[in-house]
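Student: What follows is a predicted structure for the sequence shown.
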Amino acid sequence: MSVEQQEAKHTGAPVIKRMSSIAVGSEVRIVRSNRVVLDNIVCSAEIVITNGTITRILPRGGHSSANDAEVLDVGNLVVMPGVIDPHVHVNEPGRVAWEGYWTATRAAAAGGITTMVDMPLNSLPPTTTVSNFQTKLQAADGQCFVDMAFWGGVVPENQAELRPMLKAGIPGFKCFLISSGVDEFPCVSLMDLHKVMVILQGTESILLFHAELDNTQGIPASAHTSEYSMFLESRPDIMEVDAIRTIIDLCLLYKVKCHIVHLSSAQALPIIREARRAGAPITVETTHHYLTLDSDNIPPGATHYKCCPPIRKRINQEELWAALHDGHIDMVVSDHSPCTPDLKLQGDGDFLKAWGGISSLQFGLPLFWTAAACRGFGLHDVVRLMCANPAKLCRLEERKGALRPGWDADMVIWDPDKEFEVQEHMIHHKHKLTPYLGFHLRGQVFASILRGTLIYQDGNFCPLPCGDHILIQSKSSDKGNSPYY
């Protein structure tokens, strides 16, 4: 009996091959577990890997020819597809003091994320032209511990760049209906959107929206700007609802795929459901912070909780959970949007002036599981909301998001029962400021495998980055339809 098996017998711990058996950075030929999450079942199985691809999935013990040095036997730990996070702000090039590919992708690997999609801002330059996209690819080269895809951006007057960017490998574009917070990425007008929709007709592209409209009266000068209730009042639900109504009208008119990023307000859910019944090709994401944090528990001056749209009340949060359960929200993402700590203005705690964005990339899986498990969600729900549906969003569903023969051998190995406290020393983001410091979470990641390579195990990373740049090939017609005006 091995040391691992003896320990398991006496302590009930899972059988885990020690790091000396399979070095981080090594190729894994077989992954064995008593809990493998396949399409319709959680079962004991072994996953056979050849050249980075899953070739067979067999009953446990059904394959005996592999060398022990190539087998990762994780006992009762859960093996499921690697998490895909389609909403991450890496900020490189240009704002590497905020974050960067090296630190962001290491944090991702430590959190079980094997693929992430970088937003077109807040890098300098933003990803709004083919030239800028090439600049971003050069900056990311040789730095990524996980696979990377890239969204493009829509800004006023860059319509001529959109189809060339699709040909260059971008799966879709993000735009803002309100100020983005950075001058180099201005918001678009309704007329801009009509032009963009015409250009994207006949393509497989998707248009992502930061869905807020600036249609409020503002905040009185006498307001206490260190009170979170003041900030929440400054970004009411109607800003999201009106924006989403505008998006739905465009989506129904042009039948171009649209996606609502970081839905915060549950008040928008009825019109989204109605739009889908009417045939609108629209999808929706929400974030870990909207599902975990609530406005009643944000202290005065705690600007590291600031994000836009804002964190809302607990009753709103429960409606978001119900929508996830019923399939009206399609996925859960991090919207990891870090900055240097000084931009959070913690000295004066001004919510209006502080940078908006929450760092959470590394902790998405346990954040979701901690709150989801007690609401009746299971492991297949995790795969649906954090692997399969994000893969579909960025057109990777034929190679990622599931454990199937022919798919990339991307896996997260984790213990859904293990509890831990978020402490600063374990955070791999460039900056450690996050609302989740001190949180007690359930669901600890043990290892991550990227296309058959053990990239992370128990606090250790592969010596060199081995992530690829994923360029999505688009099919497109030569011309779109005429606009309605």
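Tutor: Cool, got the structure.

Student: C-alpha from now on. contacts and neighbour counts both.
Tutor: OK.

Student: ends of stretch 339-353, how far apart?
Tutor: 14 Å (Cα to Cα, to the nearest Å).

Student: can you pull the buried residues of that stretch?
Tutor: Neighbour counts over stretch 339-353 (16 or more other Cα atoms under 10 Å) mark 339-341, 344-346, 349-352 as buried.

Student: can you check stretch 234-250 too?
Tutor: So for stretch 234-250, counting by 16+ other Cα under 10 Å, buried means 234-245, 247-248, 250.

Student: Quick one: the strands in the stretch 101-250 of the chain, in order.
Tutor: 113-118, 147-150, 152-153, 172-176, 206-210 (DSSP state E, counting those that start in this stretch).

Student: want to throw these into CSV with mean neighbour count and distance to residue 395?
Tutor: Formatted as CSV, these follow (neighbours: other Cα atoms under 10 Å; distance: least, Cα to Cα, whole Å):
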stretch, mean neighbour count, distance to residue 395
strand 113-118, 28, 11
strand 147-150, 23, 10
strand 152-153, 28, 14
strand 172-176, 24, 10
strand 206-210, 23, 10
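
Student: Could I get the ones you listed in JSON lines, plus columns for distance to residue 374?
Tutor: As requested, the strands of the stretch 101-250 of the chain are exported to JSON lines (distance: least, Cα to Cα, whole Å):
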{"stretch": "strand 113-118", "distance to residue 374": "23"}
{"stretch": "strand 147-150", "distance to residue 374": "31"}
{"stretch": "strand 152-153", "distance to residue 374": "37"}
{"stretch": "strand 172-176", "distance to residue 374": "34"}
{"stretch": "strand 206-210", "distance to residue 374": "30"}
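
Student: Restricted to helices, list the buried residues of stretch 234-250.
Tutor: 234, 237-245, 247-248, 250 (DSSP state H).

Student: and the comparison structure, right after this:
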Amino acid sequence: MNKHTFSSFNTYAMKVFRGKRVVVDGEIIPATVFVEGGKIVDIQRNIYSQDSNSVELESEEVVDAGDLVLMPGVVDSHVHVNEPGRTAWEGFSTATKAAAVGGITTIVDMPLNSIPSTTSLSSLNIKLDSARGQCYVDVGFWGGVVPGNQDELVPMVNAGVAGFKCFLINSGVEEFQHVTEEDLHIAMKQLVGTESVLLFHAEVDCAGLGQNNTKEETAESADDRKYQTFLESRPDKMEVEAIKLVCKLCLQYKVRCHIVHLSACEALPIIQSARDSGAPLTVETTHHYLNLASENIPDGATYFKCCPPVRNKKNRDLLWKAVMSREIDMVVSDHSPCTSDLKHLDKGDFLAAWGGISSVQFGLSLFWTAGQQYDVTILDLCRCLCENTSKLAGLGSQKGSITVGRDADFVIWDPEKSWSVKEQMIQHKNKLTPYIDTTLKGNVSKTILRGNVVYDEHTGLSEKPFGQLLLDIKFC
């Protein structure tokens, strides 16, 4: 359709999105994007027209980004929504509202900490029933691998789950048991030839380290209010040994594998060696590992706790280096909230507190702000937060770029504008986060889902939840 002129569209009712800085095909250019039926139907490159005779005036809607950046909507492929079963922690309505305000147009829900966990076709249906009609952005779903559920995997693949997650160590919830190497051999035999992906929480218990993560396992003299006490209970070795196992199995079965929330830079050469040997292996890190550092975590500030832990500044710098060199493929939130009582703020006990950081609303700005120290560009941001996360979740032909035929999912944002995180602006259910009062750079102006403005910084969220369940069609 690119051969057509503006006037050739005048008989169609469509929406138009235009701007001086539009991300198209690895470039930031003036462009006008035409949308019909929620899909991108044409892109006029190097054209930012305000001609009164142009097609925009005959369109249903014209959204002009002007000098702001117009880029693909962010795809966050690692979000714990927790509904049903632990909806006091988070839910589909609040999580997707937070996502929309943060410029995210698609999230992919993790199979825990909901009850039931998404480890069978029947539990997947229960989760879909909970989500319908609530979502302000699109939602995909990961299934889970637990001991003994191998016969459920192919049915869930056929139902449209994005792939499967497993834990190599205690997950923290009894409904989602961790797997052994023997369990993984069984599961991976089921997944051979399916093109599905197996996601690994890659920590293993090394000589008792990290098992249950309780106070009794730490020396009596240790102060459980100090972050260092917790950090020493989850050393780098736990990740390194787990990733060695993942690489071995990935090479053996050639099933797509993915390391979630990598925190230990020491494991990066192991991952690269496996890739060089032909392993279909990808890896992500998170916004908290790229923004926070163990040296700066105050005593008793248990809202900084996550697993694997936030490590030191030197480690953070090496993670950023790996992001920029593309050794790390993508960056996600790992949004994992809980109710405040589970953080044990009264005692500030890092060992007893639930491990998880809430940040889904702030990912774009967190990445952009911290990335200024590492020469991050807008194209780097699109690669790490949009393109590669879409591909991981099997959405590469639908999401992640401004391309004809793909969903008209966009975020319009101001890279130069700074703002401060305040509790009253937080949309996710539990407001406890390490980022309160943090000044961030990069302000979201509008979030567009299939051509619908679902968030506007001046008017707020849309009244109607426009989000779709990305595998719901399988059950119609």
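Tutor: Right, received. Where do you want to start? Just so you know, these numbers come straight off a predicted model, no measurement behind them.

Student: Among the strands of the stretch 101-250 of structure 1, single out whichever gets nearest to residue 456 of structure 1.
Tutor: strand 113-118 (10.2 Å; Cα to Cα).

Student: Count the neighbours of whichever residue in structure 2 pairs up with residue 161 of structure 1 for me.
Tutor: Aligning on TM-score structural alignment places residue 161 of structure 1 opposite residue 152 in structure 2. For residue 152 of structure 2, the count of nearby residues is 18 (other Cα atoms under 10 Å).

Student: how close does residue 152 of structure 2 get to residue 194 of structure 2?
Tutor: Residue 152 of structure 2 is 13 Å from residue 194 of structure 2, by Cα to Cα.

Student: cool, and residue 181 of structure 2?
Tutor: In this view, residue 181 of structure 2 and residue 194 of structure 2 are 20 Å apart by Cα to Cα.

Student: which residue in structure 1 lines up with residue 81 of structure 2?
Tutor: Using TM-score structural alignment, residue 81 of structure 2 pairs with residue 90 in structure 1.

Student: same thing with residue 134 of structure 2?
Tutor: With TM-score structural alignment as the criterion, residue 134 of structure 2 matches residue 143.

Student: What's the separation between that match and residue 470 of structure 1?
Tutor: If you go by Cα to Cα, the gap between residue 143 of structure 1 and residue 470 of structure 1 works out to 14 Å.

Student: Would you mind telling me which of these two has the busier surroundings?
Tutor: Neighbours were tallied for residue 143 of structure 1 and for residue 470 using other Cα under 10 Å; the higher tally belongs to residue 143 (20 against 17).

Student: doesn't residue 102 make contact with the more buried one?
Tutor: Yes - with contacts counted by Cα atoms under 8 Å, residue 143 of structure 1 reaches residue 102, the gap being 5.0 Å.

Student: Tell me, how many residues neighbour the match of residue 81 of structure 2?
Tutor: 28.

Student: where does it land in three-state SS?
Tutor: coil (DSSP: H, G, I helix; E, B strand; the rest coil).

Student: show me what contacts it?
Tutor: 99-101, 104, 118-119, 122-123, 337 (Cα atoms under 8 Å, 6 or more residues apart in numbering).

Student: OK, contacts around the spatially most central residue of structure 2?
Tutor: For structure 2, the residue nearest the mean C-alpha position is residue 76 (2.6 Å; Cα atoms, centre = their mean). Going by Cα under 8 Å, 6+ apart, residue 76 of structure 2 touches 104, 106-108, 332-333, 360, 385-386, 389.

Student: quick one: contacts for the aligned residue in structure 1 for residue 108 of structure 2?
Tutor: Alignment note (TM-score structural alignment): residue 108 of structure 2 maps to residue 117 of structure 1. Contact partners of residue 117 of structure 1, counting by Cα under 8 Å, 6+ apart, are 85-88, 148-151.

Student: Could you save those residues as TSV and add columns showing distance to residue 463 of structure 1?
Tutor: As requested, the contacts of residue 117 of structure 1 are exported to TSV (distance: Cα to Cα, whole Å):
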residue	distance to residue 463 of structure 1
85	23
86	25
87	26
88	23
148	18
149	22
150	24
151	28
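
Student: of these, closest to residue 286 of structure 1?
Tutor: Once Cα to Cα is applied, the member of the contacts of residue 117 of structure 1 that ends up nearest residue 286 of structure 1 is residue 87, at 10.2 Å.

Student: Give me the distance between the aligned partner of residue 372 of structure 1 in structure 2 and residue 137 of structure 2.
Tutor: Using TM-score structural alignment, the partner of residue 372 of structure 1 in structure 2 is residue 371. Residue 371 of structure 2 sits 26 Å away from residue 137 of structure 2, taking Cα to Cα as the criterion.

Student: So for these two, which residue has more residues nearby?
Tutor: Legend: neighbour count by other Cα under 10 Å for residue 371 of structure 2 and residue 137, higher for residue 137 (30 against 19).
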